[in-house]
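*Asks:* based on what follows, work out the 3D shape:
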Amino acid sequence: MTWRAIPALMTISLLVTIVQLRWIRHAPAKERSAFWSLLALCWLLASLLMIFPRLPGLTELVDTLMTPIGDFLIHGGTSHP
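*Replies:* Next up, the predicted model:
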């Protein structure tokens, strides 16, 4: 099932690219590179989630990274119970 879904994901990415092809040709270089990098990043993340379905989501990643920073900013770097 998983290995059949990845080519389907690639097909959907190709369809998105075909639909946006007119815009891509006339877009500035920065926007073209942003489009390609976001498309590649989304394809990679979707593929990883299909292969490893128990992978934590983006919300858990942001929560894990930001909780210590928030605690540091709120409590001023002092330890708290």
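*Asks:* rest of the way, CA atoms for contacts and neighbours
*Replies:* Will do.
*Asks:* which strands or helices does the helix or strand containing residue 14 pack on?
*Replies:* Assessed by DSSP states H and E, residue 14 sits inside helix 2-19. Counting contacts by 3 or more CA pairs under 8 Å, 6 or more residues apart in numbering; DSSP states H and E, helix 2-19 packs against helix 29-51.
*Asks:* quick one: the residue nearest to residue 10 when sequence neighbours are not counted and residue 50, what's the gap?
*Replies:* Nearest residue to residue 10, sequence neighbours excluded (CA to CA, 6 or more residues apart in numbering): residue 43, at 7.5 Å. Noted for residue 43: a distance of 10 Å to residue 50, by CA to CA, to the nearest Å.
*Asks:* which residue is nearest the middle of the chain?
*Replies:* Taking CA atoms, centre = their mean as the criterion, residue 42 is the residue nearest the geometric centre of the chain, at 4.7 Å.
*Asks:* what's the distance between that residue and residue 74?
*Replies:* From residue 42 across to residue 74, the span is 34 Å (CA to CA).
*Asks:* here is a second sequence; please produce its structure as well for comparison:
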Amino acid sequence: MKWGDWGLLTFLMIIFALYEWSKMDKGLKKERAAYAVLNVTVWMLSLLLVLFPKLPGPTQLVEAVLKPLSKILETK
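*Replies:* Next comes the predicted model:
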């Protein structure tokens, strides 16, 4: 089932990217590059969540990084 989800996710990302890409002005090279980078990043994060559904979210990452810092700041 995960391969079906992976394939559907990839297909949808390609359709969305082609739709938006065709609407962008050809002279906007930096905007196109930024869109491509963001699209690939979102696609990779989505694949990670499909393949590893128990992966911790960004909130847990921020909490893990800032919790020791808050303890250091409280003691002073």
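*Asks:* what's near enough to touch the residue nearest to residue 10 of the first structure?
*Replies:* Applying CA atoms under 8 Å, 6 or more residues apart in numbering, we find residue 43 of the first structure in contact with 9-10, 13.
*Asks:* likewise for residue 30 of the first structure?
*Replies:* Counted by CA under 8 Å, 6+ apart, residue 30 of the first structure has zero contacts.
*Asks:* against residue 37 of the first structure, how distant is it?
*Replies:* 10 Å.
*Asks:* likewise for residue 72 of the first structure?
*Replies:* From residue 72 of the first structure to residue 37 of the first structure the distance is 33 Å (CA to CA).
*Asks:* swap in residue 17 of the first structure?
*Replies:* Here residue 17 of the first structure is placed at a distance of 12 Å from residue 37 of the first structure (CA to CA).
*Asks:* who has more neighbours out of those two?
*Replies:* residue 17 (16 against 12; other CA atoms under 10 Å).
*Asks:* how about the more buried one, what's its partner in the second structure?
*Replies:* Using TM-score structural alignment as the criterion, residue 17 of the first structure maps onto residue 17 of the second structure.
*Asks:* now for that match: which residues touch it?
*Replies:* For residue 17 of the second structure, the contact set (CA under 8 Å, 6+ apart) comprises residue 39.
*Asks:* equivalent analysis for the one 4 residues further on, please.
*Replies:* Contact analysis of residue 21 of the second structure by CA under 8 Å, 6+ apart lists residue 32.
*Asks:* the host helix or strand of it: how far from the chain's middle?
*Replies:* Using DSSP H and E, residue 21 of the second structure sits within helix 2-23. The chain centre lies 14 Å from the centre of helix 2-23 of the second structure; the measure is CA atoms, centre = their mean, to the nearest Å.
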